[in-house]
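Asker: everything below, folded, please.
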Amino acid sequence: MIEEISNTALSELIQIIQEQYGYDFHNYATASLKRRFIRFMGHMRLNDTATLKLLLLSDQEFFRKMIEFITVNVTEMFRDPAFYRKLREEVLPRLATYPIIKIWHAGCATGEEVFSMAILLQEAGLLERSRLYATDMNAANLERANAGIVPSRWMKDYTYNYIQSGGRHDFSDYYTARYDSAIINPGLRKNIIFFQHNLVTDHAFNEFQLICCRNVFIYFNKVLQERVVSLFYDSLTPRGYLALGIKESLLFSKERKNFEVIDAVNKIFRRKL
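Answerer: Down below sits the predicted model:
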């Protein structure tokens, strides 16, 4: 199996993908992108990048498999419970002052975090007047998320996360177990809108009181991070909230002057007026 991809080979792959399919990976973190290509080549039993490039040029179904494999799919319900506790205690009471609450989950993967948000909103009595927009560049992720399917083997961990986040209900009431899957209750999903959106190339499409983009920035280089933070600034209402992943920050962003820190540990920020 191939162990290394040269910078030249990586650039050629990125160029093929952009010209052939319109996906732009130029400003993704180089080391992370190389690792994901290498893992995909191992998965497909390819020994060189020349074969990979040939298949990308000639086989659209192969490209679809690659995109599903290399785009970020890591997610879980109530990931970082302290973050969700902070949302319960400080952010949702502020959102409750709006007649209609609009929330954007950018890079939603298979939907676990937006399902978590729907549970928080329901428990706060806010779900009925909330609209949750969940976007991802990976169509396969969105298809699964839209079906509300979560692997049942993870529900024990998710239940623990939920309790640690301040949940007081029976977590099993929020899903139906079916074989090896858990189906999130339709009532929780009715105000969630899933659709494709590419943070690299697409623009603002609404105005939100809260944007969650957690554990996505770590895969972008500084140029792309700046572009996305500007996109989020343009997409937030004045005093709207932005939530990033625990290992992510606005500290080095040119836009940091336009945000105030609400919780430095849980990476919750608020747009200034």
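
Asker: all contacts plus neighbour counts: C-alpha atoms, from now on.
Answerer: Noted.

Asker: Asp202 and Asp170, how far apart?
Answerer: 39 Å (CA to CA, to the nearest Å).

Asker: same check on Ile262?
Answerer: 30 Å.

Asker: and the residue nearest to the spatial centre of the chain, what is it in contact with?
Answerer: Central residue of the chain (CA atoms, centre = their mean): Gly107, 2.5 Å from the mean position. With contact set as CA atoms under 8 Å, 6 or more residues apart in numbering, Gly107 has these partners: Ala134, Thr135, Asp136, Met137, Cys213, Arg214, Val216.

Asker: now show me the structure for the sequence below, then we'll compare the two:
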Amino acid sequence: MSTSAERISYNELEELIIWINHIHGFDFRGYSRASLKRRVTRIMDMYGLQLFDLKGILVNDHSFFEEFIVQITVNVTEMFRDPSFFRSVKEKVVPYLSSFPRVKVWNAGCSTGEESYSFAILLKQEGLLDRSFLYGTDINPRVLEVAKTGVYSLSNMKQYSENYLLTGYPGSMSDYYTAQYDAAAIHHELKKNTLFSVHNLVSDEVFNEFQVISCRNVLIYFNSDLQRRVLQLFYDSLCSFGFLCLGAKESLRSFDSAGKFRIVDKSENIYQKIG
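Answerer: You can find the predicted model right below:
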């Protein structure tokens, strides 16, 4: 019996990538092969499939393909994840946002929406929410349905509340949701100016002009060529003097940013468009 590591070769993975793009129009060619191989292998192990079986189910069972996309795309998120990042946004980005008549924020790769609602809370505290609009996008329609409801496990709120306290913001997370049995419902005030929709960073184009774009823990799963393409998309989507927020794990190293961005926070990889 094949081990997990032997379940699919890199050559077979390339064939699967081309096949999925041809059949379903999902382009995974720019994804890190090592990460993609691990995730495909895990799916095959989970369902006891060989490559031939996997292809057959993907073409004949649309619900399985949706589950495949859920498993392949990365959906790890939480509210106020990495509190130092949100402290930096508050201290170094928000003062500039006050000068814009309208503030549009794009959370790219938003998953189930926690990051978007974290930004909404920050803007609320700074008195900017009423003139702000937040767009949360992801390739995965299933996680976006969770984001749209704004209802999360009450047990998760314990971690989210700890993150919130570490940001140093006033009050508590409980000011922004209503507990309902074992669930927490985000207040309507935070949802009314937020739109969640499907957007594929690999293939889709600019759809608006933004003052802030936040995309954290997404680019690390792309190869350098795709990173450059996505960063160019972000550059083209930012207004003059808008902010690109990538977080501690990612940077502009794969993008020729000379004369285009200034560094706002080196450790949190926050940049301002200047060119």
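
Asker: ok, back up a step: Ile262 and Asp170 of structure 1 - which one has more neighbours?
Answerer: Ile262 (17 against 10; other CA atoms under 10 Å).

Asker: what is the equivalent residue in structure 2 for the more buried one?
Answerer: Matched by TM-score structural alignment, Ile262 of structure 1 corresponds to Val264 in structure 2.

Asker: repeat for Leu224 of structure 1
Answerer: Matched to structure 2 by TM-score structural alignment, Leu224 of structure 1 sits across from Leu226.

Asker: how close does whichever strand in structure 1 runs longest sit to structure 2?
Answerer: Identified as the longest strand of structure 1 according to DSSP state E is strand 236-244. Superposed on structure 2, strand 236-244 of structure 1 shows a mean distance of 0.6 Å to its aligned residues (mean CA distance after the TM-score superposition for structure 1).

Asker: where do the helices sit along the stretch 151-273 of structure 1?
Answerer: Assigned helices in the stretch 151-273 of structure 1, in chain order: 155-164, 186-189, 222-235 (criterion: DSSP state H, counting those that start in this stretch).

Asker: nearest to Arg178 of structure 1 among those helices would be which one?
Answerer: helix 155-164 (12.3 Å; CA to CA).

Asker: tell me what that closest one is packed against?
Answerer: Counting by 3 or more CA pairs under 8 Å, 6 or more residues apart in numbering; DSSP states H and E, the packing neighbours recorded for helix 155-164 of structure 1 are helix 81-86.

Asker: can you give me the buried ones in the helix it packs on?
Answerer: Using 16 or more other CA atoms under 10 Å as the burial criterion, the residues of helix 81-86 of structure 1 that qualify are Pro81, Ala82, Phe83, Tyr84, Arg85, Lys86.

Asker: name the nearest residue to the first one, ignoring sequence neighbours.
Answerer: Going back to what we said before, that points to Pro81 of structure 1. Ser165 (4.4 Å; CA to CA, 6 or more residues apart in numbering).

Asker: can you tell me what that neighbour aligns to in structure 2?
Answerer: Checking TM-score structural alignment: Ser165 of structure 1 goes with Thr167.

Asker: OK, contacts around that match?
Answerer: Residues near Thr167 of structure 2 by CA under 8 Å, 6+ apart: Phe80, Pro83, Ser84, Phe86, Arg87.

Asker: take those and lay them out in TSV including distance to Ser98 of structure 2.
Answerer: TSV is the format used below for the contacts of Thr167 of structure 2 (distance: CA to CA, whole Å):
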residue	distance to Ser98 of structure 2
Phe80	21
Pro83	22
Ser84	21
Phe86	17
Arg87	17
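
Asker: and which of these is nearest Asp236 of structure 2?
Answerer: Phe86 (24.0 Å).
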